[in-house]
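> how would this look folded up:
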Amino acid sequence: MNPKALSFDKFLKEEEIIAFERKDFDDEDGTVVYRSYIKSPLWDMPLFVILDNSIYSVIRLVVGPEKVNAQNLQAINAFINRENATYKNYKLYVDEDNSLYLDCIYMCADDAFEPALMYALMTSIVDYIPESIGDLKSAFESVIQ
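From the prediction side, this is the model:
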C-alpha cells in the first residue's frame, strides 16, 4: 500500500482531474507512476509523477526524448547550466538515453504528503515550458560550427 498514491488518487478524483494514467509496480517500495503529457510547440513531453514509500516524490518531465546528440550537446549543457542555476526547484539533466529530463523532487513523509502541493509543482512546470521554448528550440537545433 502506498499512502501518498492513495492521497493523490483522492485529490485527483475530488478535483476531477483525468489527465493521468496510473500504473502500479509490484516492488518493495510500493511504487506508483502517474503518466500524462505536456503539449508544447516542439512536441508532446511525457510527464511522470513517481510516488513510493520513500520520502521522495518525483515529477519527471521528458523535455527532449532522444533529442540530444553530439551536434547539440554543448548548447544543451549551456542551457542546463543556466536553468539549473536559475531555478531551485527544477533540475535538468541528460541521461544515457540521449534524452533531456527535468526533475522536481518533493520531499515529505507519507503523513505529511500534500497532493495539492504536488499538483502546484506540476503546474509550475507546465507554466515554465512555454517560457523556455525559444531557448530549448535553439539548443536542440544547435550545430557545432
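
> Could you use CA atoms for every contact and neighbour count after this?
OK.

> how about the strands in the chain?
Under the criterion DSSP state E, the chain contains strands at 21-24, 32-38, 45-51, 56-64, 91-94, 100-107.

> what angle separates the third one from strand 56-64?
For strand 45-51 and strand 56-64, the angle between their directions (axes from the mean of the first three to the mean of the last three Cα atoms, to 10 degrees) works out to 170 degrees.

> now the strands of the chain as a markdown table including mean neighbour count and distance to residue 130?
Listed next are the strands of the chain as a markdown table, based on neighbours: other Cα atoms under 10 Å; distance: least, Cα to Cα, whole Å:
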| stretch | mean neighbour count | distance to residue 130 |
| --- | --- | --- |
| strand 21-24 | 12 | 24 |
| strand 32-38 | 18 | 10 |
| strand 45-51 | 21 | 12 |
| strand 56-64 | 21 | 12 |
| strand 91-94 | 20 | 16 |
| strand 100-107 | 19 | 14 |
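
> Second input sequence below; structure requested for side-by-side comparison:
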Amino acid sequence: MLLTVGVIYRFFVIVLFAITIAWATLMQTMYNEKIFELVMGTRNYLAAPIAAIFLLAVFCKRVTEQGAFWGLVGGILISICGMVLKFVYKPQSCVEDNMCPVMCKLNYLYLIIILFILTLLIILGISKFTDPVPDQHVSAA
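As a prediction, the model looks like this:
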C-alpha cells in the first residue's frame, strides 16, 4: 500500500488536533485559568521574536541574515524557557512561594515586551559583528 503525502498530512493533522485537545484540557485542570489566556500567552510568546525580526527588517538596513536567524533562535529558546517556567511554577504556587523566579510573578504581556526587546538586542548585536548586506542587494521599494 502506497501512502501519499495527502494521507500522511491528514494523519498528522489529526494527531496534532488530538494533542491540542489533550493539552488544553490539561492546562484547564492544572491552572484553573481561562483557555483564552493560555492560548494567547502561548501564541504571543512565539510571535514576539517574529515581530522583532519583521520590524527590524523593514526599518533597519543593517540587519543581516545571521542576525535575524540567531535572533529568532534565541527569542524562541527564551520563550520556550519562559513557557516551561510558567508550567513548572504554577501561578498559584508563585503567590505562596517566594522561591519561584521573577518571571512567574509577571503577567505574560510584560514578559512578551521583555522578550521582544531581548530579541531586538540579539539581532542588532549579531548584525553589528557580521558583514552588512551590500547596498546593491537591498531594495528600497
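
> Superposed, what's their TM-score?
The TM-score (TM-score structural alignment, normalised by the length of structure 2) is 0.31; 82 aligned residues with a Cα RMSD of 5.1 Å.

> Format the strands of structure 1 as JSON lines; extra columns: distance to residue 139 of structure 1.
Putting these into JSON lines (distance: least, Cα to Cα, whole Å) gives the following:
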{"stretch": "strand 21-24", "distance to residue 139 of structure 1": "31"}
{"stretch": "strand 32-38", "distance to residue 139 of structure 1": "19"}
{"stretch": "strand 45-51", "distance to residue 139 of structure 1": "16"}
{"stretch": "strand 56-64", "distance to residue 139 of structure 1": "11"}
{"stretch": "strand 91-94", "distance to residue 139 of structure 1": "13"}
{"stretch": "strand 100-107", "distance to residue 139 of structure 1": "11"}
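
> Skip the chain neighbours and tell me the closest residue to residue 71 of structure 2.
Nearest residue to residue 71 of structure 2, sequence neighbours excluded (Cα to Cα, 6 or more residues apart in numbering): residue 123, at 4.7 Å.

> could you measure the one you found against residue 30 of structure 2, distance?
36 Å (Cα to Cα, to the nearest Å).

> just to revisit the earlier point, and the strands of structure 1: which comes nearest residue 137 of structure 1?
In terms of Cα to Cα, the element of the strands of structure 1 nearest to residue 137 of structure 1 is strand 56-64, at 10.0 Å.

> Just want the angle from that closest one to strand 100-107.
Using the same axes, to 10 degrees: strand 56-64 of structure 1 against strand 100-107 is 170 degrees.

> Packing partners of strand 56-64 of structure 1?
strand 45-51, strand 100-107 (3 or more Cα pairs under 8 Å, 6 or more residues apart in numbering; DSSP states H and E).

> Let's have these in a markdown table, adding distance to residue 21 of structure 1.
Output for these, formatted as a markdown table (distance: least, Cα to Cα, whole Å):
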| stretch | distance to residue 21 of structure 1 |
| --- | --- |
| strand 45-51 | 9 |
| strand 100-107 | 19 |
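
> For residue 4 of structure 1, find the nearest of the ones you listed.
Here strand 45-51 is closest among these (Cα to Cα), at 6.5 Å.

> tell me the angle that closest one makes with strand 32-38.
Inter-element angle recorded for strand 45-51 of structure 1 and strand 32-38: 160 degrees (by the same axes, to 10 degrees).

> and strand 45-51 of structure 1, what other elements does it pack with?
Checked by 3+ Cα pairs under 8 Å, 6+ apart, strand 45-51 of structure 1 has strand 32-38, strand 56-64 packed alongside it.

> Among the ones you listed, which comes closest to residue 22 of structure 1?
Across those, closest to residue 22 of structure 1 is strand 32-38 (Cα to Cα), at 4.5 Å.

> Check the offset of the biggest helix by length in structure 2 from the chain's centre.
In structure 2, taking DSSP state H as the definition, the longest helix is helix 5-31. From the chain centre to the centre of helix 5-31 of structure 2 is a distance of 19 Å (Cα atoms, centre = their mean, to the nearest Å).
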